[in-house]
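1. dropping the sequence and predicted coords here.
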Amino acid sequence: MRLATFNILHGRSPADGRVDLDRFGDAVRRLDADVLGLQEVDRDQPRSHGADLTAVAAEAMGAPHHRFVATLAGTPDLWSAATGDLQPRTAGYGIALLSRIPVLSWHALALPALRGTVPVIFPGRRRPVLVRDEPRAAVAAVVDAPEGPVTVVATHLTFIPGWNAVQLRRLVRLVRDLPRPVVVMGDLNLDGAAPARLSRMRPLATAATFPVTEPARQLDHILADGPLTTVSSAAVDTGLSDHRALVADVLVGARLGDQVGQ
C-alpha cells in the first residue's frame, strides 16, 4: 500500500503563483498513492477556478472513494467556521482523504481550537504577533485492505506552538477505538521526532518536507500504530505548494520492528 500526505497550498505553484488544475492533477497522478491525505484544499473558491480540488485529485489518481471536510466555510474574504460535515455542499476550505481501496466507514473528527487571539513568535521575528487560528479537524477512513481493515487518518494541525501537541494527543484518543493498524498523517506543524513522541506512534517516513526548495524541517508526517512495515519512503517535490509531499510504501500485517528503507 502506498500512503501519501500533501499540503497542496490550494494547488498553487510557488514558481508562478498560479493554480493550474491540469498541473495539479498531474502532480497527484505522479504520487501514485493508494491512500492520499490532502491539506489546504479548496472547494468552489475563485482563486482555484471554482473547482472541487478533492474531485480533481480523485479523478487524477483513480480514487473512487474520497471525502472533503471543510474547516472554513465561504470564501477567503469572509471566512466562517464550518460545520465539519463530510462533503459539505457549500464553498469551503479544509482537508481531504482519498482512497483507491474500498472504504468500510468514514469519520469526521473535530479537534480542539483556541478562541480569540494568541501571541506567537515567528522565525526571524523578535516580538510576538497576535494571531487567530482557524478551526482544525481530521478525517478518517477504515479501508478494506486485502490483509484486513486499516484505519487511515488525515489532518492539518495548528501552527501555534504547544496547541498542536494538544490537538495531536486528542486525535490519538479519538481514534483509539477504530481498527488497527491505524495511520495518522498530514501537516502536523510539528518538527522532527516530536509527533512520534507525543503520539507514541512510529514514523513510517523520515524526510524534510519544508520549505519545498531546500527543505530543512519535517512538518509533514506519516505515523503508525500496529503491524505496518515501511518498504521505502521519500519526500517529493511536485512543483506545487511550499511543502513537499511525503510518501511511504508499506506492507500491511508485517511484524513490528521490521521497518526497512527509511
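-> Ah, there it is.

2. when you work out contacts or count neighbours from here on, use the C-alpha atoms and nothing else.
-> Noted.

3. please name the nearest non-neighbouring residue to residue 242.
-> Leaving aside its sequence neighbours, residue 242 sits nearest to residue 212 (C-alpha to C-alpha, 6 or more residues apart in numbering; 5.0 Å).

4. want to compare, so here's the second one:
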Amino acid sequence: MRLTSWNLLHAMAIPPGSKASLPSAIKKIAPEVLAMQEVDHFLPRSNSVNQVQEIAKAMKAVDWAFAPAIIGTPGEKWRALKDSDESIITAKSKGEGGYGIGFASTIPVTAYERIELGRSPVGMPLLVPGGEDGKGKPRFIYVQDEPRVALVAHLENGWSIINTHLSFVPGFNIAQLKKIKRWAEKSAAQTGNKVAIIGDLNLPKGLPVVGSQWKSLITQNTYPSWGAKIQFDYILAKDSISKVKTIKTTATGISDHLPITVEIE
C-alpha cells in the first residue's frame, strides 16, 4: 500500500504562475491511498470544482470522500456545519461549497466515519511568508481557528486510515490528537484492523510521537515546500511495521506543504 498525506492549500500554485496541475502532481506522487487536507469543494477561489473528485479521477481511484470542516471559504465568509448538512460527501452526493479534508483510494473502502474535534476558542498570531512568491519577508497575522474533523476510511485490505488537519493552537492540537488516538484504539479493538493516523498535525518534529506514544513511519521536513525546514505532516502507527519504505518527498509546484509517502507491505 502506497500511502500519501498532502496538505493541498486548495491546489494553489507555488510559486504563483506555476503550470503545475492536480493531475500532473498526482502522476508525480503516484499514491494508491491519498489523505488530503485544506481541500476545496466547489469554492469560487479554486474554479468551483470538486477537488477530491478531480484527484480521484487522476488516481483512477475506486473510492473517494470529502469531509467539510466548514461551509464556505476560510478567511472569508463561512459557517460551521448544521445537522442538515452532509458530513461525508461521496460520489453519491454533492453537498454545498465547503472546505475540509478528503480521501481517495485505489483500494476499496468498506466504510467511512467522521470524528468531530472541535475548535479552539482562541486564535493566535501566525508567521506567514511574505511576497507573491511566498519567499518575501515573513510577517505575523492573527488567525482565528476553524472547526477541525477527522475522516476515517476503513479499507478492504484490513487498514483503517484516519486523516486529519489539527488546530494550529498549541495544546489544543495535542488534545485533539489524543482524542483521535483513543478513538483509533477502540476502533482497532472492535474491527481488528491496523490503524494509521495521517495528516497535517500542526506539530513540529517529535511532538506527535510524544503526544500519542505512537510511532512515526516517516521523518521528513514538509514545510515550506520551497525549502522545507519543519515537519508538520505525519503518518503514525500504534505498532511497529516490519516492512515500511520511505519515499523521498516530492515537490509538485502546488501548495506550501510537500506530500509525504510510505510504502507498507
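-> Received the coordinates, thanks. No experiment lies behind these values; they were computed from the predicted model shown.

5. give me the TM-score for this pair.
-> Laid over one another, the chains give 0.86 as their TM-score (TM-score structural alignment, normalised by the length of structure 1), with 244 aligned residues with a C-alpha RMSD of 2.3 Å.

6. re earlier: ok, the residue nearest to residue 242 of structure 1 - contacts?
-> Neighbour list for residue 212 of structure 1: 237, 241-244 [criterion: C-alpha atoms under 8 Å, 6 or more residues apart in numbering].

7. let me know the secondary structure of the equivalent of it over in structure 2.
-> In structure 2, the residue paired with residue 212 of structure 1 according to TM-score structural alignment is residue 225. The three-state label given to residue 225 of structure 2 by DSSP: H, G, I helix; E, B strand; the rest coil is coil.

8. pull the longest helix from structure 2.
-> Using DSSP state H to define each element, structure 2 has its longest helix at helix 172-191.

9. so the helix or strand following it corresponds to what in structure 1?
-> The element immediately downstream of helix 172-191 of structure 2 (helix or strand, assigned by DSSP states H and E) is strand 194-200. Matched against structure 1 by TM-score structural alignment, strand 194-200 of structure 2 falls on residues 181-187.

10. ok, back up a step: now do the match of residue 212 of structure 1 against residue 14 of structure 2, distance only.
-> With the distance defined as C-alpha to C-alpha, to the nearest Å, residue 225 of structure 2 ends up 8 Å from residue 14 of structure 2.

11. name the residues contacting each of these two.
-> 255-256.

12. my read is residue 55 of structure 2 is in a helix, agree?
-> Yes. Counting by three-state DSSP, residue 55 of structure 2 is part of a helix.

13. residue 71 of structure 1 reaches residue 139, doesn't it?
-> No. Judged on C-alpha atoms under 8 Å, residue 71 of structure 1 makes no contact with residue 139 at a distance of 11.0 Å.

14. what sits in contact with each of those two?
-> By C-alpha under 8 Å, 6+ apart, the residues touching both residue 71 of structure 1 and residue 139 are residue 95.

15. and the helices in the stretch 101-250 of structure 2?
-> For the stretch 101-250 of structure 2, applying DSSP state H, counting those that start in this stretch gives helices covering 172-191, 207-212.

16. tell me roughly how far the last one lies from structure 1 on average.
-> Relative to the matching residues in structure 1, helix 207-212 of structure 2 has an average distance of 1.0 Å after the fit, by mean C-alpha distance after the TM-score superposition for structure 1.

17. next, the buried residues of that helix.
-> For helix 207-212 of structure 2, a neighbour-count test (16 or more other C-alpha atoms under 10 Å) marks 208-209, 211-212 as buried.

18. distance of the counterpart of residue 61 of structure 1 in structure 2 relative to residue 26 of structure 2?
-> The equivalent of residue 61 of structure 1 in structure 2 is residue 59 (alignment by TM-score structural alignment). Distance of residue 59 of structure 2 to residue 26 of structure 2, computed by C-alpha to C-alpha: 7 Å.

19. which one of these two has more residues nearby?
-> residue 59 (21 against 17; other C-alpha atoms under 10 Å).

20. that one is in contact with residue 33, isn't it?
-> No. Taking contacts as C-alpha under 8 Å, residue 59 of structure 2 lies outside contact range of residue 33: 9.0 Å.

21. anything in contact with each of these two?
-> 104-106.

22. what do we get in structure 1 for residue 45 of structure 2?
-> With TM-score structural alignment as the criterion, residue 45 of structure 2 matches residue 47.

23. surely that match is within a helix?
-> Yes. Applying three-state DSSP, one finds residue 47 of structure 1 inside a helix.

24. that one: neighbour count?
-> 15.

25. ok, now how distant is the residue of structure 2 positioned farthest from its centre from residue 130 of structure 2?
-> Computed with C-alpha atoms, centre = their mean, the residue of structure 2 farthest from its C-alpha average is residue 137, at 27.0 Å. Distance check for residue 137 of structure 2 against residue 130 of structure 2: by C-alpha to C-alpha, it reads 5 Å.

26. likewise for residue 258 of structure 2?
-> 19 Å.

27. more neighbours: which of these two?
-> residue 258 (28 against 13).

28. which residue in structure 1 lines up with the more buried one?
-> Using TM-score structural alignment as the criterion, residue 258 of structure 2 maps onto residue 244 of structure 1.

29. these two touch, right, that match and residue 209?
-> Yes. Using C-alpha under 8 Å, residue 244 of structure 1 makes contact with residue 209 at a distance of 4.8 Å.

30. could you name every residue contacting both of those two?
-> Common neighbours of residue 244 of structure 1 and residue 209 (criterion: C-alpha under 8 Å, 6+ apart): residue 235.
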